[in-house]
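Peer 1: Sharing a model that was predicted from the sequence below.
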Amino acid sequence: MTDRHEVILTCPKGLEGLLLDEAVGLGLEEAREQTAAIRGTGSMEVAYRLCLWSRLANRVLLVLHRFATTNAETLYDGVRAVDWAEHLLPSGSLAVEFSGHGSGIDNSHFGALKVKDAIVDGLRTASGERPSVDKLNPDVRVHLRLDRGQAVLSLDLSGHSLHQRGYRLQQGAAPLKENLAAAVLIRAGWPRIAAEGGALADPMCGVGTFLVEAVMMAADIAPNLKRERWGFSAWLGHVPAIWTRLLEQAQLRAREGLSKPPLWIRGYEADPRLIQPARNNVERAGLGHWIRIYQGDVATFEPRTDQNQKGLVVCNPPYGERLGDEASLVYLYQNLGERLRQACLGWEAAVLTSAPELGKRMGIRSHKQYAFWNGALACKLLLIKVVPEQFVTGQRNASRPADADDVVEPARLSEGGQMFANRLQKNLRQLGKWARKQGIECYRLYDADMPEYALAVDIYGDWVHVQEYAPPRSVDPDKAQTRLLDALAAIPPALGIGRDRVVIKRRERQSGTRQYERQASEGAFLEVKEGDVRLLVNLTDYLDTGLFLDHRPMRLRIAREVAGKRFLNLFCYTATATVHAAKAGARSTTSVDLSKTYLDWARRNLALNGLSERQRLEQGDVMAWLEADRGEYDLIFIDPPTFSNSKRMEGVFDIQRDHVTLLDLAMARLAAGGTLYFSNNFRKFVLNAGLSERYAVEDISAATLDEDFRRNPKIHRAWKIQAR
């Protein structure tokens, strides 16, 4: 075998330029970029050095053969042409990875099978001995890339991907690969900062990946120094003498690097469940004396140790995949920006984000931005110099020196955000006064009053629940997102509440029972007061909160009329109307709903008011239940969904199609002189005219709207129905 080899290094998309510089520095010659890869030439020593020292590559591939292929047979022949006896014993094991298509190769499995057959047939002995397939830990891992009729056959020297350093056995929900973390640090200038004795802080450190990678750079530790098994370990072409010399040199450099006084490197993590896994990873890397990890959120992390200490703040904020995450992420970025301005003057910062528009909420301009890919997720790396000249939402007090006690003015709102804040404050002055006078804790403050800010903002005590109406397709998504972020930034200062008490959800057209499905699992219930009762709401876990605010007047009307009566609540949801009825002296209550979750919630609402006894809760399809029930009721309330196709139902319920049958069944259960209240929020609903011929029907919609919903009179329709 020759001592000059073609070498290909693969990497995550976006890292090619950095990997090119690194590879050239490690001795690769004639190097040039390809998509997600670098190609060059070098000796076996260079190939080994790349395996040991590359912080950015995924794999180091030693090219064995390049050939043209037109079909599966020429592919087989090209692979068979290699003298495989130089690489693998007949008794050995192999794995084949195949990528690309064309030349009669329809899929990677078929291509890999042809490559494997060619190798096995080339090594099969007269006695029939042949290599076996071992996908996990083979003696040799072969890779073939097929591109436009050209096949590149390589030996994978790395084995498992080089990003798997071995220290991170425990990881969080959205782990950042080690080589991507290293690339962020390099782009952020950490090698330069570390050489100058600078510090490093990660205020959202997760399981500590940035911290460990930073120390390995600062202490001159080869990233793969502790790897025990390589793709070349059992390869017949392996040259142990060269590898052993390189390994000993790397071990010496690591010992010398770790013997230096440690730099100030700190991680902070708000989730207590990640603290111990992060510390375990640090200890596995052997870096416990360099790195300290503390529990703390972004608003309180303190990277400064003294006035002269400067360094780098690096972080990868969470991406936000759950219902309500937009609000928390806006405030997370705002808090990060505030801490940088207040505690990190003179530092540099690097923020890897999948939402660059959120990065603008930090209130500091980035001087450089780089595109990165975290798997399939497009990200931007924002590089920031934390100096007053870069601040866009606050200014340092010019009359005082920049020290740890400097106060930064609160973030200024955009023009649109200020307009939104002004409208909230105007509504709060009017509706807040009304709500206090009526003893109402939960009410709608804003309901798309300004068309460009299509939100519903509801007050729940000292919490704010925000629903974003999905914008029409004619609206530019980027503009809609900017307006949403402007509005979220405006809510806390406009209403004088903490950012951690704002929850946001997106409301779209719902089908089936989706609006009732669990969206998160925080399980945090808030106790609120309405009239004479206490009710439990959940602002985070479901699209709706458990309390339909627009039905407040209907619930209070029921409370006024129900004393001594038998009350039936159909499609009862969390039975808030039942709680009012029972508290107001109903002789009995019966509540029916298909959802066990909401009936359990109903029990909790009743128990909260000391009403657990004599209140009947029934789980079932309302239509089927009515057909089977033989009870008699003096007051009936029906507030059905527009549409439902639950698996527990027989068929599909459609309010427009089925309301006549529903009302006829319910009226059959209404006692003489009784009243049925029927309501729904389907905007296009039309009450069947024939119902007025059989019953006394009165539209009471206007009388069931309180002050907070008069801006949106179509929120629901309501009727009072009695026997003639």
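Peer 2: All right, it came through fine. Residues are numbered from 1 along each chain as shown.
Peer 1: When you work out contacts or count neighbours from here on, use the C-alpha atoms and nothing else.
Peer 2: OK.
Peer 1: for the stretch 501-650 of the chain, what spans make up the helices?
Peer 2: Secondary structure of the stretch 501-650 of the chain (DSSP state H, counting those that start in this stretch): helices located at 552-561, 576-583, 596-608, 622-628.
Peer 1: next, the one to line up against it:
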Amino acid sequence: MSDRYELFLTCPKGLEGLLIEEAVGLGLEQAREHTSAVRGMADMETAYRLCLWSRLANRVLLVLKRFPMKDAEDLYHGVLDVDWQDHMLADGTLAVEFSGHGSGIDNTHFGALKVKDAIVDKLRTPTGERPSVDKLNPDLRIHLRLDRGEAILSLDLSGHSLHQRGYRLQQGAAPLKENLAAAILIRAGWPRIAAQGGALADPMCGVGTFLVEAAMIAADIAPNLKREQWGFTAWLGHVPALWRKLHDEALARAQAGLAKPPLWIRGYEADPRLIQPGRNNVERAGLSDWIKIYQGEVGTFEPRPDQNQKGLVICNPPYGERLGDEASLLYLYQNLGERLRQACLNWEAAVFTGAPDLGKRMGIRSHKQYSFWNGALPCKLLLIKVLPDQFVTGERRTAEQRQVEREQAQAAADEAPVRQFNKNGNPIKPAPAPVVEQARLSEGGQMFANRLQKNLKQLGKWAKREGVECYRVYDADMPEYSLAIDLYQDWVHVQEYAAPKSVDPEKAQARLFDALAAIPQALNVDKSRVVIKRRERQSGTKQYERQSAQGQFTEVREGGVKLLVNLTDYLDTGLFLDHRPMRMRIQQEAAGKRFLNLFCYTATASVHAAKGGARSTTSVDLSKTYLDWARRNFSLNGFSDKNRLEQGDVMAWLESCRDEFDLIFIDPPTFSNSKRMEGVFDVQRDQVQLLDLAMARLAPGGVLYFSNNFRKFQLDENLATRYQVEEITAKTIDPDFARNSKIHRAWKVTAR
């Protein structure tokens, strides 16, 4: 065989430029870039070195043959023509991977089958012995790439992808591949920083991929040093003595690197479930002396081992999986920006993000940006120098003001109790906290904040006077900021109404971020207590479907009762704030009465009726989830007896019911098409049947309240000929919904 080979090094899209630099440094000659690959010439020693030392490649492919190909027969004969006896034994195992199409091959499985058949036919012995297929751990892994009528037949020297270093057996929900993590570290300048003795911190470290890759770079450890099975292990062209020489050299370099004083490398992770898996990965990599992982939130991580240490802060914030998640991440980016400005002055930072618009909200400028791909997701790497002239802050202060603030910070540090001592036992004074300005709101954000503060001032007086603790403070008052914002005591629940298609999505998103940045400042709440959802046109039971699974319930108070709300898991929270006046009316009228609540949801109206002294309450809903929630609401208030919860289709339940009730409340959905009911409920179409069935259950002298929030709803005129009907909508809307008179409509219905 030849002493020089053509090699193809494959890599994730976007890493080609970095890979060609690395490969040339490792000895590849005549190197050229291709899409997701680098091509060049090398001897066997360089091929081994690339397998061992490449931090960026996925695979190292050794080209066995190139040949023109017009059809499947050309493919078969071109592969058959290779001297396969020089590469594997007749009783060996192989796997074939085929990429590309054309020349009559449009199915990669068919192409791989033709390659396999040619190899098997070439090696079949007179006794019938032949290679077999093993897709998991074959002796040889063969690649054939079809490129514009040319077949490129290669042997995979790497075996399993080189990004699989072997240390990461446990990973989080959205893992970053090891070679992509290494590429990000290289782009961020970590090799230079590490050579200068710099530190590294990852405030969202997950299971520690950045940390391990960074430590291996700093300690001069070959990324695949511990790999035992290679694609060339059973290859007949393998030169074991040459491989052992290179491996021994890499082992000696790793031992020398690990013998050096370890750099300060720290990871912080908010999710306690990832701490031990991360530490296990670090231990498997043999880097426990270099890397420490702690549990901690982004806003509290402390990257500085001492006030003179400098280094790199690197992180890969979560991208978000559901509608509205990206908006929720705004505060995470703001917290990260604040922490960089407060604790990382003169450091460098690298933020790898799938949402670069959020990166702009950190309050600090990036001096460079690089494009990457994380799988199929386009991403940006934002490089930042944490220097005051890069901060995007509020109004500029004078030099005198800055000096006064620095002196005040130093005085506070001098007076602080000593908590650390150096190796000689002398006290180490804490460094003064840096003076950091709040990130400046945009013009639109400030305008939105002003409106929020105005609303809060006006509605806050009313709420305090009436004892209302949960109310709407903003409801799309400004068309550009189409949000509904509700206060649940010290929590803020934000619903973004999806922008119409006529609005530029980028502008809509920018306005949303402006508004979200303003909310904590304007309402004086902690960012961690702002919950964001996106509300779109709903059909059927979609509005009741679970959006998350945090299971976090918050107790709130209303009209002397306690109720549970869930601000995260569903589109609605369990408490319709616009029905507050109706619930209070029911409480006031319920004494001694038999109360029926149809389409009861979480039965908040029933709890109010029980509080008002109802003789009994009956609450009907199709959802077991909401009836369980209703049961908890009753229990929270000590109401257990005489409060029935019935699961079932309301229409069917009414048809079978023979009880009488003195007070009935009906608040149906606009549509319902649950699998547990027959047909589809349509409030406009089915209103007469619904009210007739309910009125049949109303005792003499009783009252029925009917409400719904279908904006185009028209009450059937025939109902007024059979019953006494009075629209009471205006009496059921409090000041916090005064701007939105169509939030619901309500009627009082009695017998004639």
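Peer 2: It's in. What you are looking at is a predicted structure, and each value in this text was computed from that prediction instead of being measured.
Peer 1: quick one: TM-score?
Peer 2: The TM-score (TM-score structural alignment, normalised by the length of structure 1) is 0.99; 724 aligned residues with a C-alpha RMSD of 1.3 Å.
Peer 1: export the helices of the stretch 501-650 of structure 1 to a markdown table and tack on distance to residue 22 of structure 1 and mean neighbour count?
Peer 2: What follows is the helices of the stretch 501-650 of structure 1, written out as a markdown table (distance: least, C-alpha to C-alpha, whole Å; neighbours: other C-alpha atoms under 10 Å):
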| stretch | distance to residue 22 of structure 1 | mean neighbour count |
| --- | --- | --- |
| helix 552-561 | 66 | 18 |
| helix 576-583 | 65 | 27 |
| helix 596-608 | 56 | 19 |
| helix 622-628 | 68 | 16 |
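Peer 1: out of these, which comes closest to residue 232 of structure 1?
Peer 2: Among those, helix 596-608 comes nearest to residue 232 of structure 1, with 56.8 Å by C-alpha to C-alpha.
Peer 1: Show me how far stretch 262-273 of structure 2 is from its chain's centre.
Peer 2: 19 Å (C-alpha atoms, centre = their mean, to the nearest Å).
Peer 1: Going along the chain, name the helices of the stretch 251-400 of structure 2.
Peer 2: For the stretch 251-400 of structure 2, helices defined by DSSP H, counting those that start in this stretch occupy the ranges 275-284, 325-328, 330-343, 356-359, 399-415.
Peer 1: tell me the most buried of those?
Peer 2: With neighbours taken as mean count of other C-alpha atoms under 10 Å, the helices of the stretch 251-400 of structure 2 reach their highest mean count in helix 330-343, at a mean of 22.
Peer 1: The helices of the stretch 251-400 of structure 2: which one's closest to residue 551 of structure 2?
Peer 2: With C-alpha to C-alpha as the measure, helix 325-328 is the member of those nearest residue 551 of structure 2 (17.0 Å).
Peer 1: And the contacts of that closest one?
Peer 2: 319, 320, 355, 512, 513, 516, 531, 532, 533 (C-alpha atoms under 8 Å, 6 or more residues apart in numbering).
Peer 1: one more time with 6 Å
Peer 2: Outside helix 325-328 of structure 2, the residues that touch it by C-alpha atoms under 6 Å, 6 or more residues apart in numbering are 320, 532.
Peer 1: now stretch 84-97 of structure 1
Peer 2: With C-alpha under 6 Å, 6+ apart as the criterion, stretch 84-97 of structure 1 contacts 112, 123, 130-135, 138-143, 235-237.
Peer 1: ok, and the closest non-adjacent residue to residue 640 of structure 2?
Peer 2: Using C-alpha to C-alpha, 6 or more residues apart in numbering and skipping residues adjacent in sequence, the residue nearest residue 640 of structure 2 is residue 634, 6.2 Å away.
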